[in-house]
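J.: I'd like to go over a predicted model; first the sequence, then the structure.
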Amino acid sequence: MSGADTKNFYRGGMMDLTDYRLEAAQLDDSWDQFVDSSPQGTLFCQQVFLSALTGCFRPFYVLKKNEPKAAVLLMETSDARTDLHELVIHSGPMLAGPDPQQNRAQALSEEFRVLSFIAAELPEKFSAIALSTHPDLPDLRPFLWHNYGSDGPKYDCDLRYTAYLDITGADAAGPLNDNPVYKLANKSRRQEIRYAAKAGVTTVEEVDLGLFESFYEAVFERQGLTPEPTTKEVSGTMAALADAGLLRMFVSRTASGQPGSIAVFGLDARRAYYLYGANDPALRDGHTGTAVLWDAFCALAKDVREVDLEGVNSPMRGYFKLSFGAELRLYHHVRLGC
């Protein structure tokens, strides 16, 4: 779709986009406030997280006249090309919060216009485009219909999965069998939780970046691989989040006190995100892998209602996370020219 088409998307002016424009933004407090207010905004687009990553990040607002209607975060590589950063799970589009003056039909029409503008305008600025949407962005029609009925380049929308777990009541006192979150898990996961308790596994909340780094690198070394993402970037995000008070790290130990598993969570205004996990390869059968997540849920439930288990895109990882009773959620990698 040409730049001219962005001004008159449908024939006869059925959808006038002349009031919209794309404007470069800064990763500052105003950006963070917009991300916080957007239903699709997450920790991954906040400046505290991005500041620890290697990459040329290009934030943009979509303005209608002078009012921000959406935001997108791109990572520019070279020659006006963009790509996804492995640690930035969701990058947009992020829509402005709901307008109380609009009914449902009006809100959906406005969202469609904004997304149509983004789909048409980004190719005017970049030769390759890569975005990772949020589960709460269900309408991808403007991307799917880009250059509809013509031979022009089309967006590819690759389906991805994550899982949300409602942990309300995980911290409730009383018998384990009455715990509402425990009852969500499948039979084998409930058994593992009981086995861990019986084996004397304990979990403490502590930020020990050195211990995490040693586990993280050991997992890759065992497979003869170089850590990817790099230890420096992963550790850098944890340090930045810890300094901002947005990190929760849990360490599970065997009855003898030997650390076996670590689970790391980041926080934003809506939920906790299971960012990273690492285990001592020598203790893979010690029940600490299940215990560290279960005990983390119980601790997080005092402050957080929902946990994004952040990715169930491989068989074993997907089974493990979903076995806690999480709800499957869909999102997409949206690419053009990549």
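T.: Received it, and whenever you're ready, just let me know what you need. Residues are numbered from 1 along each chain as shown.

J.: C-alpha only now, for contacts and for neighbours.
T.: Will do.

J.: Pull out the buried positions in the helix or strand hosting Glu110.
T.: Element membership of Glu110, judged by DSSP states H and E, is helix 104-125. By 16 or more other C-alpha atoms under 10 Å, the buried positions in helix 104-125 come out as 111-123.

J.: closest to Asp136 among these?
T.: Comparing the buried residues of helix 104-125 against Asp136 with C-alpha to C-alpha places Glu111 closest, at 12.4 Å.

J.: Does anything pack onto the helix or strand following the helix holding Glu110? Which helices or strands?
T.: Following helix 104-125 in sequence order, the next helix or strand is strand 129-132 (DSSP H and E). With contacts taken as 3 or more C-alpha pairs under 8 Å, 6 or more residues apart in numbering; DSSP states H and E, strand 129-132 sits against strand 67-76, strand 82-83, strand 327-336.

J.: The ones you listed: which one's closest to Glu228?
T.: strand 82-83 (16.3 Å).

J.: how about the helices and strands packed on strand 129-132, which one is nearest Ser314?
T.: Of all those, it is strand 327-336 that lies closest to Ser314, at 13.3 Å by C-alpha to C-alpha.

J.: In addition, the following structure is provided for comparison:
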Amino acid sequence: MNKKDDFRSYCTTQKDIPLFLTPAWMDLICGDNWDVLIEAKGKNIHGFLIFPLNQKLGFKRILQPQLTPYSGVWINYPDGQKDLTKIAFEKKVLSSLIERLPEFDELNINLYPTFTNWLPFYWKEFKQTTRYTYKIFKGQSPEALRLQVKDSVRRELSKAERTLQVYLSVDVKDLFDFKVRSFKEQNLSFNLSYSFIKRCVDWCISEGKGQILYAKDEKGAIHAGVFLVWDKNCVYYLFGAADPEYKNSGALTYLLWNGIEMAQSQTKDFDFEGSMLEPVEQFFRNFGATQLPYHQILKRNSLLLKLKSILGK
């Protein structure tokens, strides 16, 4: 049995490992092009660093995987650790993992919002950028959720609830088409292929880790769709889009609200999966969600890539 097989076996016994750090997710997104470093004492795993392997134009790169908001580090803290001991434990585990990284020209990954201590990366001359996501935490009643949203969201929900119906689907084609059209309206290209998206959606649905929601009107016209995935603790809004013809119907708001209610019913948080785009950030914030920072970690060892970055190319 090789290292990855041992790691897969270990992860099947650890239910708290977030979805995007599991070997099953990396297999889905990266195929064989990923690796993992493990810090352990005997059979007791203290932590691991999981990462993709990219090689393009002769450069060895460790970059954030497609369709994956967070990646990187997971630490298995011993029970009952005090804060001071916890920080020392993090330093020991992370320092060992970072030192054993393979040679690379560039590393650029997003750590989970729950991971807050990036100092061991800083001490190894990595750079950091703070990014933000929005999360609605579990344990809230439907009434409390409604009270905390902005009036604009409340109005859109009321309108959509009167005219639209939400239903489950296993077909991602309409959602993919909406996404492509919405990007085209902004003179942008959606850089994920339909075959890749379909493979990811099909796997998540078959494994009971995701679902597609659509909103349609009484004539059967689909107004919007969202793709949600989840693990033991959280539901993630991975992506969604509205038909440009119905972008003012409130359908996307209604679908996200259904996702939030689903997360609450399953005692899970709901992660909007963040955005640094101002209009999108405001849309998420209007749901009454809590802003959470997370770390983007970067290091370039290639002089050519450093120069290209400085020149903005």
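T.: Here it is on my side, so go on. Keep in mind that this is a model prediction, so the values were computed, not measured.

J.: Quick one: closest of the helices and strands packed on strand 129-132 of the first structure to Val264 of the first structure.
T.: Nearest of those (C-alpha to C-alpha): strand 327-336, 20.1 Å.

J.: which bit of the second structure covers the closest one?
T.: Matched against the second structure by TM-score structural alignment, strand 327-336 of the first structure falls on residues 290-299.

J.: ok, residues contacting stretch 62-77 of the first structure?
T.: With contact meaning C-alpha atoms under 8 Å, 6 or more residues apart in numbering, stretch 62-77 of the first structure is reached by 19-23, 35, 45, 55-61, 82-85, 91-96, 114, 118, 129-131.

J.: actually stretch 72-85 of the second structure, sorry about that
T.: 17, 21, 45-51, 86, 89-90, 93, 109-112, 115.

J.: Repeat that for stretch 240-252 of the second structure.
T.: Counting by C-alpha under 8 Å, 6+ apart, 156-157, 159-160, 164, 175, 178-179, 181-182, 215, 222-227 sit against stretch 240-252 of the second structure.

J.: how about the strands in the stretch 51-200 of the second structure?
T.: Along the stretch 51-200 of the second structure, counting by DSSP state E, counting those that start in this stretch, strands occupy 54-56, 59-63, 72-75, 106-110, 127-136, 165-169.

J.: What residues sit buried inside the second one?
T.: In this case it means strand 59-63 of the second structure. Result for strand 59-63 of the second structure [16+ other C-alpha under 10 Å]: buried residues 60-63.

J.: Next, the mean deviation of the match of strand 327-336 of the first structure compared to the first structure.
T.: With mean C-alpha distance after the TM-score superposition for the first structure, stretch 290-299 of the second structure departs from the first structure by a mean of 1.0 Å once superposed.

J.: still on that earlier bit, adding distance to Gly169 of the first structure as columns, could you present the buried residues of helix 104-125 of the first structure in TSV?
T.: Below are the buried residues of helix 104-125 of the first structure laid out as TSV (distance: C-alpha to C-alpha, whole Å):
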residue	distance to Gly169 of the first structure
Glu111	35
Phe112	38
Arg113	40
Val114	39
Leu115	38
Ser116	41
Phe117	43
Ile118	41
Ala119	42
Ala120	45
Glu121	46
Leu122	44
Pro123	47
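
J.: Closest to Leu165 of the first structure out of the residues you listed?
T.: The nearest member of those to Leu165 of the first structure, counting by C-alpha to C-alpha, is Glu111 at 27.5 Å.

J.: so who does the residue nearest to the spatial centre of the first structure touch?
T.: Nearest to the mean C-alpha position of the first structure, counting by C-alpha atoms, centre = their mean, stands Ile89 at 4.0 Å. For Ile89 of the first structure, the contact set (C-alpha under 8 Å, 6+ apart) comprises 44, 132, 310.

J.: Can you tell me what the first one aligns to in the second structure?
T.: Structural alignment places Phe44 of the first structure opposite Phe20 in the second structure (criterion: TM-score structural alignment).

J.: Next, count neighbours for its match.
T.: 21 (other C-alpha atoms under 10 Å).

J.: Isn't it up against Ser71?
T.: Yes - Phe20 of the second structure lies in contact with Ser71 (C-alpha atoms under 8 Å); the separation is 6.1 Å.

J.: which residues of the stretch 201-313 of the second structure fall in helices?
T.: Using DSSP state H, counting those that start in this stretch, the helices found in the stretch 201-313 of the second structure span residues 251-265, 278-285, 303-311.

J.: what lines up against Cys234 of the second structure once you look at the first structure?
T.: Checking TM-score structural alignment: Cys234 of the second structure goes with Arg271.

J.: Kindly provide the distance from its match to Gln191 of the first structure.
T.: 27 Å (C-alpha to C-alpha, to the nearest Å).

J.: For the match of strand 327-336 of the first structure, what is the distance to the chain centroid?
T.: Distance, stretch centre to chain centre, for stretch 290-299 of the second structure: 12 Å (C-alpha atoms, centre = their mean, to the nearest Å).

J.: do the same with stretch 294-312 of the second structure
T.: That offset, for stretch 294-312 of the second structure, works out to 23 Å (C-alpha atoms, centre = their mean).

J.: can you check stretch 77-94 of the first structure too?
T.: Distance, centroid of stretch 77-94 of the first structure to centroid of chain: 13 Å (C-alpha atoms, centre = their mean).

J.: next one: stretch 42-57 of the first structure
T.: The answer for stretch 42-57 of the first structure is 12 Å, by C-alpha atoms, centre = their mean.
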